[in-house]
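Visitor: please find the sequence and the predicted model below.
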Amino acid sequence: MTRASGRAGAPRSRRLCALCAPRARALWGGRRPRTRRNLLLGTACALYLGFLVSQVGRASPPHGPPAAAGPPHGREPARAAFPEIPLDGTLAAPDSPGNASTLQPNVVYITLRARRSKPAHIRGTVRPKRRKKHAAAAWAGAGRGVPVGTPLQQQAEAQGAGPAEAGVRGAGGPRPGRLQLPAARESSIRLYSARAPSWLSGDDIRSLRLLADAAGSLQPESPALSGARLLLLGDPSDGAPPRCGPSPCALLKQPLDMSEVFAFHLDRILGLNRTLPSASRKSEFTPDGRPCPVILWDSSLAPASNDTHSSVQLTWGAYQHSLRQKCWLHGRVPKPEWGCTDVHHHEWSKMALFDFLLQIYNRLDTHCCGFRPRKEDTCVRNGLRPNCDDQNSARLAHIIQRKHDPRHLVFIDNKGFFDRSEDNLNFKLLEGITEFPESAVSVLKSQHLRQKLLQSLFLDKVYWESQGGRQGIEKLIDVIEQRARILLTYINAHGVKVLPMNE
């Protein structure tokens, strides 16, 4: 039975092969070449895909700790996460010896610069220590690089307030070839940096220390200035009678004139450089020892007449006429009929801007015709207010030049008024002015006036404390900033030009 079935099945298989063979030969034999090619390509793609899947499965990392070996070529590609940076700004490599733990994968290795070798100069912090003999040389070149050995510096060193004592304290013992100065009390001009603010020169700092710290003695003769006394700074060592000129002198004013100190710092910040150095000191010549402003006496100032305290005699009418003539502008020599003085045209613009911010009226408006004065104002006490009907005959006062430099003015008697309300500002001071100095206007526009005033006034410890510290100084700056905004509005409204005035 089995043999019969096997014999019967054999012919059936042969019949199936006989039927399939022609079809396979036809498919493979070239009657349909495109079908054969597609079949080969599909098979190859399937084999390659299987190979890729096997390789990816073999390369996947286990769930254990990461390998500690770095990349083969020493370069790590950018990843998503960042390691924590320690305070010293350094990072350890993952394969460096001595690391107890390795960094996690997917990090970026950051290379940071090392810390600065020198401390940053930050004002208001403890001054960094200076090393060895470079300290005195650094102070001598502070500010604007004033050369060592100027007459003012020699006077300051002779009075115990020179660079070796005032600029660097505790710098070491005596040095060979130098005079050992006696120990002195701490200066009230505090400087917590190796350099002074950029608007104060080296001579300015030395003058401030001399005014604030040097010993003084009152002189019997005094200049013809109301309420001011002449103060000889330092003790003469040669036994000769003390005189101003060989010895430095200063004007000691009343405690109510403390705005002179503010005026000096404002002048330097605005880049005008027309005021004399002024500092505060607790006066030993007043019964209560109240702080007083001390202004450096300059013997090079041109002599002034007794009636107006001016070296230039001008009435208000003549002053306005000279403004229209633009005397000495661009080197032009004025004609005699113009009525010009020796003062350059730009000097009046600087004075008007400075006087408006501080509301100083005793130079250009001696009769108080441009505002409502108080009973205690000088013009009211002297009965000058009714003379405003004839303003052209009013004489200008406190217009001072130097003997060797008649083209430029020196601003003296700079008592400002901070209690003048905005609706009572003296715009008469700006009358006839058609341009202002670019350096000063740029400071007013820069929004840095408050910061610079705080930084500059902080140097004078006595003045800072006499005004109530930071809170009192901020109130004064508020007044000046508001007047600066009013002045900028005035410039835009009247088309006043802003020009560089560096003649």
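Guide: Good, I have the coordinates. Numbering: from 1, shown residues only.

Visitor: please count neighbours and contacts with C-alpha atoms only from this point.
Guide: Will do.

Visitor: could you report the neighbour count for residue 359?
Guide: Close neighbours of residue 359, defined as other CA atoms under 10 Å, add up to 23.

Visitor: an error on my part: the question was meant for residue 421.
Guide: If you count neighbours by other CA under 10 Å, residue 421 ends up with 10.

Visitor: with residue 360 instead?
Guide: 21.

Visitor: what's the answer for residue 347, then?
Guide: By other CA under 10 Å, 18 other residues sit near residue 347.

Visitor: tell me which stretches of the stretch 351-500 of the chain form strands.
Guide: Secondary structure of the stretch 351-500 of the chain, counting by DSSP state E, counting those that start in this stretch: strands at 400-402, 405-410, 435-437, 497-499.

Visitor: mind putting those in a markdown table, distance to residue 387 and mean neighbour count included?
Guide: A markdown table is the format used below for those (distance: least, CA to CA, whole Å; neighbours: other CA atoms under 10 Å):
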| stretch | distance to residue 387 | mean neighbour count |
| --- | --- | --- |
| strand 400-402 | 24 | 21 |
| strand 405-410 | 27 | 19 |
| strand 435-437 | 29 | 21 |
| strand 497-499 | 32 | 14 |
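
Visitor: minimum distance to residue 4: which of the ones you listed has it?
Guide: Set against residue 4 and scored by CA to CA, the strands of the stretch 351-500 of the chain come closest in strand 497-499, at 126.4 Å.

Visitor: got another, please set it beside the one above:
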Amino acid sequence: MTSARAGTFRSSLVRLLCAWICRTWGGRRPKTKRNLILLCTACLLYGIFVVSQVVHFLPQKPTQKVTVTQQSRNFVEQNTFYVDNSQPDGGALNNSPTLQPNVVYITLRSKRSKPSNIRGTVRPKKRRKSVSLAQNELGHSILQGIGKMENNLGAGSQKRGLSTHKFREPSLTILGDARGEMKHQSNIRIYSDSAPPWFSTADIRTMRFLADHKIHEIKQVPSSHAQLILFESPSKKKPVSSACQGTCGLVKRPLDMSEVFAFHLDRILGLNRSLPTVSRNFKFVQDVLPCPVILWDSTLSLPDNITQSSVKLKWGTYQNILSHKCWLNGKAPKADMGCPDIHHHEWSKMALFDFLLQVYTRLDKNCCGFRPRKEDTCVQQGLHLKCSDPWNIDLTHIIQRKQDSRRLVFIDNTGYFDRSEDNLNFKLLEGIKEFPESAVSVLKSQKLREKLLQSFFLDKVFWESQRGRQGIEKLIDVIERRAKILLTYINAHGIKVIPMND
């Protein structure tokens, strides 16, 4: 029976019942019999209603199912992006069929909930301890791990009897054995035929090395680098420095995990001034959180004191050379300008990078441009009390390469994500009149979140250490808000956005 004929039949039946009820009610029948007839009629009407509802919800034709499925697929495709990376062994994809997908889909939400307040040096809540206690425990665990490693390797290296108080800021360097291919799954996850375009081939190769290769030997760095420990890979080449032979990596505290975030942000913005950095677990050290591992670059022009700079500058001198625009358009500055070898555009890149991450150790080591906390180094060392003469405050961590003195290299990029919008350090932007077009275009494109998620997904240990996407989204929320503030600052102060090609 078709739906039209069923509807006609139901209408006729209802009219017939109504006529019969009227005749029954108007006739001369006993009251009890009349009530019984009305009750039966009501039950019959209810049965008709139930049958009509069942017919209404019967399965539709197959073409309707296809339409709904297609609409759902269209919705998913409009709200997804692809994590597009290269194979772990760096080669092209095999054309043979595989059961594993070569693309990872991450669905983006339309709205973001307000993130919770988080520490700049992020760690899981279950590890919530004081900074000094965490550092001392890390130093003690590292010492135990080093002892086990030296015994297992039998390298003949002599223990140096280090005590835990020397590791108040524990930093290690690791080097792996670069010979041979990896026999285990890489911690740098790349699932397609190419890595994200902001990473170079050298970046991916170095990230895999730092994240996966075995540790061969551990050494203590001599002289002023006494707080550092090195792992070295054997190399027949002539040593490039007294600290490192071969390829090395500097291991920092778990509290400095924002160094990993800084490296990815640097590459996405097109600055390319920070050293490759990954997260790594150390199996020989018990109960220690993942640590950031940074490439040890022997070509850096490092001073004897690693906390200082390869170029001696005070804040007042820095402001003067900004006004002189040293080496702009390849023009050599006059001798009386006091210009260093650093190109003028390098300061703009550094200021933008430091503002987004709120890195203050380079341009504002005394914390004169914001309200510091008691945990900040400037407060612990009493430097925040010396802001009365800002023009004579030294800049720190201004580092160049020996063979390329025109460019800066960003080191010690520990950022702070818990600084509120009303306490941002705008002193970092003083004297800057131009910003790089490539970086500003990324901030304006509304693609920053998507690119950061793609980028962080490569580093498996970092992704998991931040509790997956949920924790990383909170960090990105902070950077996006600061990006909006920076763009407003650029418009309000008439700052130029210009190409700054190397």
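Guide: On my side now, so go ahead. None of the values given here were measured: they were computed from a predicted structure.

Visitor: neighbours of residue 21 of structure 2, how many?
Guide: Burial of residue 21 of structure 2 is recorded as 16 neighbouring residues (other CA under 10 Å).

Visitor: just residue 278 of structure 1 next, same as before
Guide: Residues near residue 278 of structure 1, counting by other CA under 10 Å, number 27.

Visitor: just give me the match in structure 2 for residue 397 of structure 1.
Guide: Alignment note (TM-score structural alignment): residue 397 of structure 1 maps to residue 396 of structure 2.

Visitor: with residue 160 of structure 1 instead?
Guide: By TM-score structural alignment, residue 160 of structure 1 lines up with residue 180.

Visitor: Serialize the strands of the stretch 351-500 of structure 1 to JSON lines and add fields for distance to residue 44 of structure 1.
Guide: Converted to JSON lines, those look like this (distance: least, CA to CA, whole Å):
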{"stretch": "strand 400-402", "distance to residue 44 of structure 1": "102"}
{"stretch": "strand 405-410", "distance to residue 44 of structure 1": "97"}
{"stretch": "strand 435-437", "distance to residue 44 of structure 1": "86"}
{"stretch": "strand 497-499", "distance to residue 44 of structure 1": "83"}
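
Visitor: for residue 323 of structure 1, which of the ones you listed is the nearest?
Guide: With CA to CA, the closest approach to residue 323 of structure 1 among the strands of the stretch 351-500 of structure 1 belongs to strand 435-437: 10.7 Å.

Visitor: tell me which residues are up against that closest one.
Guide: Residues outside strand 435-437 of structure 1 that contact it (CA atoms under 8 Å, 6 or more residues apart in numbering): 346, 349-350, 353, 496-501.

Visitor: residues in structure 2 aligned with that strand?
Guide: Against structure 2, strand 435-437 of structure 1 falls on residues 434-436 (TM-score structural alignment).

Visitor: give me the mean deviation of the matching stretch from structure 1.
Guide: Stretch 434-436 of structure 2 differs from its equivalent in structure 1 by a mean of 0.3 Å after superposition (mean CA distance after the TM-score superposition for structure 1).

Visitor: to residue 280 of structure 1, which of the strands of the stretch 351-500 of structure 1 lies closest?
Guide: The closest of the strands of the stretch 351-500 of structure 1 to residue 280 of structure 1 is strand 405-410. By CA to CA, the value is 20.2 Å.

Visitor: elements contacting the closest one?
Guide: Packing partners of strand 405-410 of structure 1 (3 or more CA pairs under 8 Å, 6 or more residues apart in numbering; DSSP states H and E): strand 400-402.

Visitor: what about the strand it packs on, distance to the chain center?
Guide: Strand 400-402 of structure 1 sits 30 Å away from the centroid of its parent chain (CA atoms, centre = their mean, to the nearest Å).

Visitor: average distance between that strand and structure 2?
Guide: Counting by mean CA distance after the TM-score superposition for structure 1, strand 400-402 of structure 1 comes out at 0.3 Å.

Visitor: list of residues touching that strand?
Guide: For strand 400-402 of structure 1, contacts defined as CA under 8 Å, 6+ apart pick out 300-302, 304, 309-312, 407-412.

Visitor: greatest separation within these: which pair is it?
Guide: Using CA to CA, the two most remote members of the contacts of strand 400-402 of structure 1 are 309 and 407, lying 18.0 Å apart.

Visitor: does residue 411 of structure 1 touch residue 363 like I think?
Guide: No. Residue 411 of structure 1 lies out of contact with residue 363 (CA atoms under 8 Å); the separation is 9.4 Å.

Visitor: where does the helix or strand residue 147 of structure 2 falls within end up in structure 1?
Guide: In this assignment (DSSP states H and E), residue 147 of structure 2 forms part of helix 131-153. Helix 131-153 of structure 2 lines up with nothing in structure 1 when matched by TM-score structural alignment.

Visitor: so where do the helices sit in the stretch 201-350 of structure 2?
Guide: Ranges of helices within the stretch 201-350 of structure 2 are 201-212, 258-268, 315-324, 344-357, based on DSSP state H, counting those that start in this stretch.

Visitor: was I right to think residue 235 of structure 1 contacts residue 159?
Guide: Yes. Under the criterion of CA under 8 Å, residue 235 of structure 1 makes contact with residue 159 at 7.4 Å.

Visitor: neighbour-wise, which of these two wins?
Guide: Legend: neighbour count by other CA under 10 Å for residue 235 of structure 1 and residue 159, higher for residue 159 (21 against 15).

Visitor: skipping its backbone neighbours, what lies nearest the more buried one in space?
Guide: Nearest residue to residue 159 of structure 1, sequence neighbours excluded (CA to CA, 6 or more residues apart in numbering): residue 234, at 5.3 Å.

Visitor: quick one: the residue most central in space within structure 1 from residue 439 of structure 1, how far?
Guide: With distances taken as CA atoms, centre = their mean, residue 452 lies nearest the centre of structure 1, 6.0 Å away. Going from residue 452 of structure 1 to residue 439 of structure 1 by CA to CA, to the nearest Å gives 14 Å.
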